[in-house]
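> let me see the structure of the following:
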Amino acid sequence: MPRRTKIIATLGPASESDETVRAMIEAGCDVFRLNLAHGTASQAIERMRQVRRLASEAGRAVGILADLPGPKVRLSEFVDGGLQLHEGDTVSVAPGGERSGPDGLWVDYPLLINDVGPGDVLTLGDGGVSLTVSSNDGAQLKATVHGEGLMQGRPGLHIPSDRLTMSSPTAEDLYFLDALVEEGVDMIGLSFVRSAHDIRRVGVEPPPRGPLIVAKIETRAAVENLDGILQVAGAIMVARGDLGIECGIEELPHLQKRIIRSCIASGLPVITATQMLESMVHSAAPTRAEITDVANAIFDGTSAVMLSGETAVGHDPVEVVATMSRIAERADAEFDYQAWPRGIRDLRRNTATSPESSITDAISGAAWRAATELDAAAIVCVSDTGFTVRSIARFRPSMGIIGLSPSTRTVNQLALSWGVTPMVAPARDDDMAVDDLAIRVRDTGQVRSGDLVAVVWGSGSGVRKTDTVRLLRVP
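Predicted structure coming up:
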């Protein structure tokens, strides 16, 4: 069985050459992530153009996800050699640009003193070291260290999201957004989302004229407001790093399952991210726990799994992608394709839907059932925006999904959707055109003459509704 779960790989110093990016595409990368917390807008645009060129050469639809920095707070650069922190140490923390070290920790957030007070817990880096604030004298904080660790570089400082004055998107985010939307970026990752209002503030046109907005769920407020966020976002990322700090690591597996199922029921692609194959930053092979984590995310129903430092700074980005592809392909083969749709139907039954959504639910469900019962070779979805394709993908059919769209941006966005092979093709809804589309799909080698396929589309223009299904033999 071909791999259905999509792979996102982050570009960075270890993966900046044409040779490496080309090999990552060949190894199975479906979407490249640009981490805008590092680098400039012009550098990001240069990377976008590089990916577009190499994907075109490979004849692959490859999406580009630009991940905005958001209200990320970081410590200033540590002194040479770093600073070893020990359990019980007392440190001072203050806003400023001096180098962090034995004399104090400096933070690039001017409102730190206003937002943080005694009793608040600040977390450094990946969570191995935390600081409990004991006092705030109006100029600096005093805090007690919990945990042990060597602090180097510019680690993040996690402030509880309900204490932050700064909201998402930031002024820096909007600057990046303007440049990248003009360049035609496919997807935008919005960091530290708290509510649907944060997503509305982005202010871009809806797909396909604008990018797909990927809301990163990494705050307690986002979990509490998930239903509202699902109504306005284009996709969701389970950002397990900060989410685990905010809500507690013991809650993380349960939140992951809940978020994934809610997203799929709503017809939104969902990404599982953070430390999926972290050991491969330095090691040639992942740990057994990491392999199991990836497989379990796939069994949960995730649309995509994401690689961060593993491909951005790791010693072998190509092998990381190839390893992830093998793990995902094997897990996809064990996915419970029969039980999954029943759970989705139950979730949708308990969700308030519009008349258009009810029609889409009925037609997409009917297409899945017919294709499954008749052992169709594929489900072919025709869509300007990708809505119909994503509506079918949430059922996780055992046969392939072929997503056809006249929009190149939609095709690139569909590279994120589970089980979808995206292709550029004219979107038309008369019967003769449907036969022509079946021939087009046949000519790409996705199906063969005589195969039964289900073709699904929406008859209205500019309406998010799927209302037509046709079964036919490929000429």
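
> every contact and neighbour count from this point should use C-alpha atoms.
Fine.

> tell me the SS of residue 130?
When classified by DSSP: H, G, I helix; E, B strand; the rest coil, residue 130 comes out as strand.

> one more, for comparison:
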Amino acid sequence: PGGAALKDAEGNITSPAHISCTSAEIFEQVGEGEPVFFDDGKIEGVIRKQAPDELLIEIVHTRKVGNKLRADKGINFPGSKLNFSGLTAKDKKDLAFVVENADIVNVSFVNRKQDVRDLMAELQKLNPPKGFGIILKIETQSGFNKLAKILLEAMKTYPVGVMIARGDLAIECGWDNIGRVQREILSLCRAAHIPEIWATQVLENLSKQGIPSRAEMTDAAMAQRTDCVMLNKGPYILQAIRLLSTIFKDMELYQEKNARLWPAMERADNH
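The predicted model follows:
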């Protein structure tokens, strides 16, 4: 469990604030001076010291009043070369439960076609029911670069879909690239006839605060180009669902019907 900083009677920090990380491999694969982001980029830090079981991180940017970092929020290392391979023991245990109790499974951080192969091999052992679905979450630069090969591997099973995890992608690929990246993912999935899910912060202000922003209204209209949209939880979620439905109905006549299926991908690995 995380904890706040401890201070002495004079206000000096005797023990810094800390949080936990569920991926033990991280500590050996990152280096000092590399950036780290928390909660979809709301908090930015730099790794100042690396140890086998902990990282000392200096927070260099957040809101002036600070940001509260809640449990189970994402951590991104966009400047680090991370190498995750295969499913963990916990993944396999969770997957067995999902097969028994759900209709579909979301797989996070799909970075290469081997990740899809590993998942399918484990599913074959579990004998899932007919029609059991798979959603591959694309949320890293590596996953985007290798998307063509990932999709070709994924097309060997059915049903399968892709989630565009735009929060993580924006951090991994850069804020200036996220518009192009999400469009190219849509084009590739359309060419492969694989449905895609538009995710992260869709009508977020409305869902949580009851009032939408102008920017997220435009973003919701752009989501019309996808097959599915994911809304986050909030006290005003019903209003968000109704508004999204209205936007989609109004925008249906303007939906692109003749867009190119395969525009040139500037930075993806097509080899």
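
> now the TM-score, please.
The TM-score (TM-score structural alignment, normalised by the length of the second structure) is 0.79; 243 aligned residues with a C-alpha RMSD of 2.8 Å.

> contact partners for the equivalent of residue 141 of the second structure over in the first structure?
Using TM-score structural alignment, the partner of residue 141 of the second structure in the first structure is residue 220. Applying C-alpha atoms under 8 Å, 6 or more residues apart in numbering to residue 220 of the first structure gives the contacts 161, 194, 243, 246, 247.

> what segments of the stretch 251-400 of the first structure are strands?
270-273, 304-307, 378-382, 400-405 (DSSP state E, counting those that start in this stretch).

> hmm, residue 196 and residue 165 of the second structure touching each other?
No: Residue 165 of the second structure is beyond contact range of residue 196, at 10.5 Å (criterion: C-alpha atoms under 8 Å).

> can you count the residues close to residue 194 of the second structure?
For residue 194 of the second structure, the number of neighbouring residues by other C-alpha atoms under 10 Å comes to 18.

> same question, residue 20 of the second structure
12.

> for residue 59 of the second structure, same thing?
Taking other C-alpha under 10 Å as the criterion, the count of residues near residue 59 of the second structure is 14.

> any idea what residue 443 of the first structure aligns with in the second structure?
Aligned counterpart of residue 443 of the first structure in the second structure: none (TM-score structural alignment).

> what's the separation between residue 443 of the first structure and residue 437 of the first structure?
Distance of residue 443 of the first structure to residue 437 of the first structure, given as C-alpha to C-alpha, to the nearest Å: 10 Å.

> just residue 381 of the first structure next, same as before
From residue 381 of the first structure to residue 437 of the first structure the distance is 10 Å (C-alpha to C-alpha).

> looking at those two, which one has more neighbours?
Applying other C-alpha under 10 Å to residue 381 of the first structure and residue 437 shows that residue 381 carries more neighbours, namely 28 against 21.

> wait, the more buried one touches residue 387, no?
No: using C-alpha under 8 Å, residue 381 of the first structure is not in contact with residue 387; the gap is 9.4 Å.

> now the common contact residues for the two.
Residues touching both residue 381 of the first structure and residue 387 (C-alpha under 8 Å, 6+ apart): none.

> relative to residue 9 of the first structure, which of the strands of the stretch 251-400 of the first structure is closest?
Residue 9 of the first structure sits nearest to strand 304-307 of all those, at 4.8 Å, using C-alpha to C-alpha.

> and the closest one, what other elements does it pack with?
Applying 3 or more C-alpha pairs under 8 Å, 6 or more residues apart in numbering; DSSP states H and E, we find strand 304-307 of the first structure packed against strand 6-10, strand 270-273.
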